[in-house]
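Student: sequence and predicted structure, then a few things I'm wondering about:
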Amino acid sequence: MTEVKVSHRRFGRRAIKAFFRQFLSHGGAWVGLSALTFFLVLAAVPGLLVGPLETAATATGDFLARPDSQHLLGTDEVGRDVLNLVVHGARISLMIALMATAISLIVGTTVGMTSGYLGGWPDVWLMRITDFFFIVPSFLLALVITPMVLEVVGRGREILGFRPSLFVIVVVIGLTSWSFIARIVRSQTLSLRERQFVDRARVAGSNDLSIMVRHILPNLVPQVAANGGLVVANAIFTETALSFLGLGDPLQPSWGTELFLAQQAGAASVGAWWYFGAPGLCVLIVSLSFVLIGNALDDTFNPRRRVIP
């Protein structure tokens, strides 16, 4: 009995080592992980590079000043240090994107797995709902729903520790961008439910919920993780676009809010490229990082996509 446990443990270690070896051999994985780690560290510990957010305002009154040794990314229209705003904005933007992605993955996986496994009328109705969210652009839905929900919730109170606007944006993005994952999970579930290990579980007396959770879901994790990068990138762009249109929280600096303030100040018309360029570049780099990591995971989990030199 002891020997069996040891051999299983060795197999597990061997499989994990093989996975990381294959994953890290992908050039895009290194680029994506390096850039993402940098931004995650800044979001978690902004004091490594800048001071507290309250110190962003300057005493010199340099409005829309160009980058120099004192302000590496210049200042905004009221004299605040742009680098300070960008670094502190990373926390809000990444928090919203990751939490919205978690909601999307949970909803999409649940709908897709339930639809693919049960079949019949649950499959028909769930896929009709999924098709609606798939056909209508998620950003358009979020743009229509967010103002209405904000009006209902109100901006004057906090929910679960978040300001209402941030909480609403997280939920709206999460509930409007799950259809992509649901369709992928359903197609995988249709294949998995015909496998022998599912038949053996049925014969052993397992109910449908137990089979889906214990046998099908673990086999869906690689596919969901590989496509999660695209969901995060979409969430970042959606949050940025909503905040740019004025639906964000002006008291909580995110990259989208900074772009909104830069547009309000006419930064583009006066040539203050650093004001809108810095947060815009951060959005692009972080989104690209998640896409590269997702592609690397897809190549690792799917041997047919690997490029053999």
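Tutor: Cool, the structure landed.
Student: only C-alpha atoms from now on, for both contacts and neighbour counts.
Tutor: Will do.
Student: flag every buried residue along the helix or strand Leu105 falls within.
Tutor: Using DSSP states H and E, Leu105 maps to helix 82-118. Buried residues in helix 82-118, defined by neighbour count with 16 or more other Cα atoms under 10 Å: 82-117.
Student: the helix or strand following that helix vs helix 82-118, what angle?
Tutor: Heading C-terminal from helix 82-118, the first helix or strand you meet, by DSSP H and E, is helix 120-135. Interaxial angle, helix 120-135 versus helix 82-118 (axes from the mean of the first three to the mean of the last three Cα atoms, to 10 degrees): 150 degrees.
Student: got another, please set it beside the one above:
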Amino acid sequence: MTALVTLAAPRDRLLGLPRSGKLVTGLAIVGFFAVLAVAGPLLAGDPEALVGGRLDPPSAGLWLGSTDTGQSVLAQLLTATRGSMLIGVVAGVLATAASLVVGVVGGYVGGWLDEAFSLLSNVTLVIPTLPLLILVADYVEDSGPFTYALIISVISWAGPSRVIRAQVMSLRSRDYVDAARVSGEPGWRIMVFQILPNLTPVIAAGFVWAVIGAVLTESGLSALGLGGGSVASWGGMLYFAQNGSALSMGAWWWFVPPGLFIAALGTGLSLINFSIDELMNPRLRKGAAA
């Protein structure tokens, strides 16, 4: 009975997020973009349809004006929100899953397997990210959202896996893990039910940063013209706005909204991550309360 209490205690302390203004604000911002990504394109209509003149300013009929070809900026913005959010979430899930496999298995098992995983992580970390992404994105013909997400996740899992590995190496020597091992539980069950729940804040923080990195990386690549010639993301909108001389023409309604959306989503995710940091570090919690 004592062993069961010991096993449950660390998990109860680590599960859950701190209730703070930063967390509520961050969740509200991210929730807004999630709703927009799901429902926005259904209400926006065809982003390629010609609905106005050349660079018409915002009006009652066109809330965000039109592009240089007469397309609705609002329709393109709502459609691009789904594309950018999809890339961020898919890349975040893939990168987090890879970092969990490498970090948890390697950190718990140790030995040659941990050394092999560590070597793989170190090699991935020293690869120049931007040139590799530009090369792969330019080489791959199918540059859809899932392709971008896969490419970005391949180079973004190594850093979080090192953090997870360090946490696992600390947790594997705890009393409740030793008790589970002595009781005859197999290694996979210990990793899944004893170690993994205690990594919840670390996993959540890694996922949040992976989403931020994926959205920013894709936006940067698309803004450089490596988005496959599509406006299905915020970066693609910025690319076509730049090509259409929106800045020199004073058409702020074309490039400001996608830039603001990128900044707002990054702010919301960062606020969530700060709240997770407060959960992991009690000193930050005390400082925020003071």
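Tutor: Received the coordinates, thanks. These figures come from a predicted structure and were not determined experimentally.
Student: picking up where we left off before, in the second structure, what stretch matches the helix holding Leu105 of the first structure?
Tutor: Residues 73-109 of the second structure are matched to helix 82-118 of the first structure when aligned by TM-score structural alignment.
Student: distance from the chain centre to the matching stretch, please.
Tutor: Distance of stretch 73-109 of the second structure from the chain centroid (Cα atoms, centre = their mean, to the nearest Å) equals 5 Å.
Student: one more: stretch 279-290 of the second structure?
Tutor: Going by Cα atoms, centre = their mean, where stretch 279-290 of the second structure is centred and where its chain is centred differ by 24 Å.
Student: what residues sit buried inside that stretch?
Tutor: Across stretch 279-290 of the second structure, burial judged by 16+ other Cα under 10 Å covers 279-280, 285.
Student: cool, stretch 123-133 of the second structure as well?
Tutor: So for stretch 123-133 of the second structure, counting by 16+ other Cα under 10 Å, buried means 124, 133.
Student: same deal with stretch 60-77 of the second structure?
Tutor: 62, 64-77.
Student: now do the same contact list for the counterpart of Ile211 of the first structure in the second structure.
Tutor: Using TM-score structural alignment, the partner of Ile211 of the first structure in the second structure is Ile190. Neighbouring residues of Ile190 of the second structure by Cα atoms under 8 Å, 6 or more residues apart in numbering: 177, 180-181.
Student: gap between Ile190 of the second structure and Ser143 of the second structure?
Tutor: Per Cα to Cα, to the nearest Å, Ile190 of the second structure is found 40 Å from Ser143 of the second structure.
Student: with Ala251 of the second structure instead?
Tutor: Taking Cα to Cα, one finds Ala251 of the second structure at 28 Å from Ser143 of the second structure.
Student: helix or strand: which one has the residue positioned nearest the centre of the second structure?
Tutor: Centrality entry for the second structure: nearest residue to the mean C-alpha point is Val211, 0.6 Å, by Cα atoms, centre = their mean. Val211 of the second structure is part of helix 200-223, with elements assigned from DSSP H and E.
Student: on average, how far is that helix from the matching bit in the first structure?
Tutor: With mean Cα distance after the TM-score superposition for the first structure, helix 200-223 of the second structure departs from the first structure by a mean of 1.4 Å once superposed.
Student: which residues does the helix or strand following that helix contact?
Tutor: Counting by DSSP H and E, the next helix or strand C-terminal to helix 200-223 of the second structure is helix 234-243. By Cα under 8 Å, 6+ apart, the residues outside helix 234-243 of the second structure that reach it are 67, 76-77, 80-81, 83-84, 218-225, 227, 229-231, 247, 254-255, 258-259, 261-262.
Student: show me which of the residues you listed are buried.
Tutor: Taking 16+ other Cα under 10 Å as the criterion, what is buried in those is 67, 76-77, 80-81, 83-84, 218-223, 225, 227, 230-231, 254-255, 258, 262.
Student: name the nearest residue to Pro57 of the second structure, sequence neighbours excluded.
Tutor: Gly65 (4.5 Å; Cα to Cα, 6 or more residues apart in numbering).
Student: hang on, the one you found packs against Ser72?
Tutor: Yes: with contacts counted by Cα atoms under 8 Å, Gly65 of the second structure reaches Ser72, the gap being 6.3 Å.
Student: neighbours of Gly266 of the first structure, how many?
Tutor: 15 (other Cα atoms under 10 Å).
Student: ok but it is inside a helix, no?
Tutor: No: under DSSP: H, G, I helix; E, B strand; the rest coil, Gly266 of the first structure sits outside any helix and is assigned coil.
Student: alignment lookup: it to the second structure.
Tutor: Checking TM-score structural alignment: Gly266 of the first structure goes with Ser245.
Student: separation between its match and Leu171 of the second structure?
Tutor: 55 Å.
Student: which part of the second structure lines up with stretch 178-197 of the first structure?
Tutor: The aligned range for stretch 178-197 of the first structure in the second structure is 157-176, by TM-score structural alignment.
Student: ok, residues contacting that stretch?
Tutor: Taking Cα under 8 Å, 6+ apart as the rule, stretch 157-176 of the second structure contacts 3, 6-7, 95-96, 98-100, 102-104, 106-108, 118, 121-122, 124-125, 177-178, 194-195, 199, 202-203, 206.
Student: pretty sure Ile134 of the second structure is in a strand, no?
Tutor: No: secondary structure of Ile134 of the second structure (three-state DSSP): helix, not part of a strand.
Student: what's the counterpart of it in the first structure?
Tutor: In the first structure, Ile134 of the second structure lands on Leu143 (TM-score structural alignment).
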